[in-house]
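Participant: pasting the sequence and the predicted coordinates here, then a few questions.
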Amino acid sequence: MTDDAAGAEGVLSRAARMLRAFGADDDSLSAADLGHRTGLPRSTAHRLAAELAGLGLLDRTADGGFTIGTGLWEMGELAPVSMRLREHALPHVLRLYEASGENVHIAVLSSPDPATAEALYVARVTGPNSIPTLSRMGGRHPLHTTGVGKALLAQQEDDWLDAFFQRTFERETVYSIVDVVPLRDEIAHARARGFATTRQEMTLGNVSIAAALPAIDGLPLAAVGVVTHLARADERRLGPLVVAAARDIARDLARD
């Protein structure tokens, strides 16, 4: 991107691109890294990074690089998914972990737009006997290959789903369901029994079982789920547990 093009772009848009340039595997990024990832000239990237650091949105490292700032984290903790959803959900998530011994997480719909929506993970509890998963706090995964994602899809109106199914779905594993008819059948099944499942559709050997919360004013659609190994995936036991957790979280949020 040229200096003229960078100047024509709004400063907020450039700053947002700088902040979103960071990934989960980045300990820090240099101004040159930020310029490369955003397409901004190095001088512009360095100036913006310095300004963002001055505002606490980025932090400087000893070697002159930049990391996501604690000031940005502080502001993020004021979001309703933290202040309301996660705080009310955590006691129930912990109880679900104690009852299941498996990974437990909360995910929300990342966007109301069916063309771009994903499952955004906002809470997670794991333990020494839990199976490794790809999910992390603040991470995103596809709706069609995750238990929480299918649970969120089961909450949508048919018009929204019609738009969603215009997308092209990537196959995360050989077991991923990417065709519209079987995906619709999966959603119908989830609606009928009250919880959704995926079997090795996101990660080989893993099974996810999840239930959605009813819509709550001021919050995106949310779902709670467990991830277990295929060899110990007892849906008859875990299904009612996640349904009860979703119900109890929704009850507490309704009292707020």
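Facilitator: Here it is on my side, so go on.

Participant: use CA for all of it now, contacts and neighbours both
Facilitator: Will do.

Participant: for the longest helix seen in the chain, packing partners?
Facilitator: Counting by DSSP state H, the longest helix found in the chain is helix 235-255. Packing partners of helix 235-255 (3 or more CA pairs under 8 Å, 6 or more residues apart in numbering; DSSP states H and E): helix 87-100, strand 206-212, strand 222-229.

Participant: want to compare, so here's the second one:
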Amino acid sequence: MAGAGILDRALAVLGCFSEDEPELTAARLAERTGLPASTLHRLLGTLLDRGLLVRTPGHRYAVGSRLWELGERSPLALRLREPAIPHLVRLYEATGENVHLGVLDGEPECATVLQVGRVTGQRAIPTLSRAGGRDPLHATGVGRALLATRDAAWLGRYFTTTRERETVHTIVDERALRADLDRTRARGYALTREEMTLGNISVAAALPPIPGLPAAALGLVVHIDRADERKLAALVQQSARELFAAVREG
């Protein structure tokens, strides 16, 4: 990271942590960032002092509560997730299934779904998604709904990159995916069948554009054996309309 400023170095360190590795040693951080030991030591001290990192047992580090505090001031939290919570809960109560709220994040060539809200319970099936996590656009219901909102120029850039096949059912071919986006626009909701996880389907609907916020979509993940597409789609579309109205009025 030669020539990188302190902010770039700090972000490089913070970016090393993941859901699978929420705690890391200094040696592991040095290996991942390539920073000299002396530079990393000083940087870790600063991040600890500012509450951006905390020490954990075993001479490890983890993301500090200060980052969570700052993140809660984001428009995604204040203007979207907070007003969305009652709507997510009502949709869960009506279905008993996993409810996800995601936004489009990143330039077209590397864009993903950033999950900003999730409600689940004992009846719902396990899923890979979590609040604060990222999922591919092409393989998820929320992602497909978001893709269907993009214009030709945006999609032209998006399709310059390859898409990973998450399961044997994942649509990765450009022509097939474009055709599915046409169907999504025509019916008003996205539907993916076992494209992210085998045995699951996802039904999702995008919210209309909201000034000052990225494109957002609301979706359900349901086991394929108990999925009633039309019923679920109607519930998701209604929830998306009600959430949009609540955010716009707020």
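Facilitator: Now that the structure is in, tell me what you want to look at. What you see is a predicted model, and the numbers here were worked out from it, not measured in a lab.

Participant: one step back: of all the helices and strands packed on helix 235-255 of the first structure, which lies closest to Ala123 of the first structure?
Facilitator: For those, the distance to Ala123 of the first structure is smallest for helix 87-100, at 7.7 Å, taking CA to CA.

Participant: just to revisit the earlier point, would a markdown table of the helices and strands packed on helix 235-255 of the first structure with mean neighbour count and distance to Ala192 of the first structure be doable?
Facilitator: What follows is those, written out as a markdown table (neighbours: other CA atoms under 10 Å; distance: least, CA to CA, whole Å):
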| stretch | mean neighbour count | distance to Ala192 of the first structure |
| --- | --- | --- |
| helix 87-100 | 18 | 22 |
| strand 206-212 | 29 | 12 |
| strand 222-229 | 29 | 16 |
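
Participant: could I get those in CSV, plus columns for distance to Met1 of the first structure?
Facilitator: Output for those, formatted as CSV (distance: least, CA to CA, whole Å):
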stretch, distance to Met1 of the first structure
helix 87-100, 42
strand 206-212, 42
strand 222-229, 38
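
Participant: nearest to Ala119 of the first structure, of the ones you listed?
Facilitator: Nearest to Ala119 of the first structure among these is strand 222-229; the distance by CA to CA comes to 8.9 Å.

Participant: to Thr197 of the first structure, which of the helices and strands packed on helix 235-255 of the first structure lies closest?
Facilitator: With CA to CA, the closest approach to Thr197 of the first structure among those belongs to strand 206-212: 4.5 Å.

Participant: read off where that closest one ends up in the second structure.
Facilitator: Residues 200-206 of the second structure are matched to strand 206-212 of the first structure when aligned by TM-score structural alignment.

Participant: now that stretch on the first structure. Mean distance?
Facilitator: Taken over the aligned residues, the distance from stretch 200-206 of the second structure to the first structure averages 0.4 Å (mean CA distance after the TM-score superposition for the first structure).

Participant: quick one, strands of the first structure?
Facilitator: 58-60, 66-68, 103-109, 119-125, 140-141, 196-199, 206-212, 222-229 (DSSP state E).

Participant: okay, these in TSV with distance to Phe165 of the first structure next?
Facilitator: Shown next, in TSV, are the strands of the first structure (distance: least, CA to CA, whole Å):
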stretch	distance to Phe165 of the first structure
strand 58-60	38
strand 66-68	35
strand 103-109	16
strand 119-125	16
strand 140-141	17
strand 196-199	18
strand 206-212	20
strand 222-229	20
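
Participant: now do the spatially most central residue of the first structure against Ser82 of the first structure, distance only.
Facilitator: For the first structure, the residue nearest the mean C-alpha position is Leu120 (1.5 Å; CA atoms, centre = their mean). Distance, Leu120 of the first structure to Ser82 of the first structure, by CA to CA, to the nearest Å: 13 Å.

Participant: follow-up on the earlier one: for the longest helix of the first structure, buried residues please.
Facilitator: Judged by neighbour count using 16 or more other CA atoms under 10 Å, the buried positions of helix 235-255 of the first structure are 238-243, 245-250, 253.

Participant: residues in the second structure aligned with that helix?
Facilitator: The alignment places helix 235-255 of the first structure over residues 229-249 of the second structure (TM-score structural alignment).

Participant: that stretch vs the first structure, average distance?
Facilitator: Looks like 0.5 Å for stretch 229-249 of the second structure (mean CA distance after the TM-score superposition for the first structure).

Participant: measure the spatially most distant residue from the centre of the second structure to Ala30 of the second structure for me?
Facilitator: Computed with CA atoms, centre = their mean, the residue of the second structure farthest from its C-alpha average is Ser38, at 35.2 Å. Per CA to CA, Ser38 of the second structure is found 10 Å from Ala30 of the second structure.

Participant: counterpart of Met18 of the first structure in the second structure?
Facilitator: In the second structure, the residue matched to Met18 of the first structure (TM-score structural alignment) is Val13.

Participant: in this structure Glu194 of the second structure contacts Glu166, no?
Facilitator: No - applying CA atoms under 8 Å as the test, Glu194 of the second structure and Glu166 come out as separate, 9.2 Å apart.

Participant: ok, now which ones touch Val122 of the first structure?
Facilitator: Contact analysis of Val122 of the first structure by CA atoms under 8 Å, 6 or more residues apart in numbering lists Val81, Ser82, Arg86, His105, Ile106, Ala107, Val108, Met137, Gly138.

Participant: so which of those is the most crowded?
Facilitator: Within the contacts of Val122 of the first structure, most neighbours by other CA atoms under 10 Å means Ala107, with 33 neighbours.

Participant: what lines up with it in the second structure?
Facilitator: Match for Ala107 of the first structure (TM-score structural alignment): Gly102.

Participant: excluding its backbone neighbours, what's nearest its match?
Facilitator: Spatial nearest neighbour of Gly102 of the second structure, chain neighbours left out: Gln115 (4.2 Å); criterion: CA to CA, 6 or more residues apart in numbering.

Participant: aligned partner of that neighbour in the first structure?
Facilitator: In the first structure, Gln115 of the second structure lands on Tyr121 (TM-score structural alignment).

Participant: one more: Asp182 of the second structure?
Facilitator: Matched by TM-score structural alignment, Asp182 of the second structure corresponds to Ala188 in the first structure.

Participant: dump the residue contacts of the nearest residue to that match once chain neighbours are set aside.
Facilitator: Nearest residue to Ala188 of the first structure, sequence neighbours excluded (CA to CA, 6+ apart): Ala154, at 7.1 Å. Ala154 of the first structure is in contact with Ile187, Ala188, Ala190, Arg191, counting by CA under 8 Å, 6+ apart.
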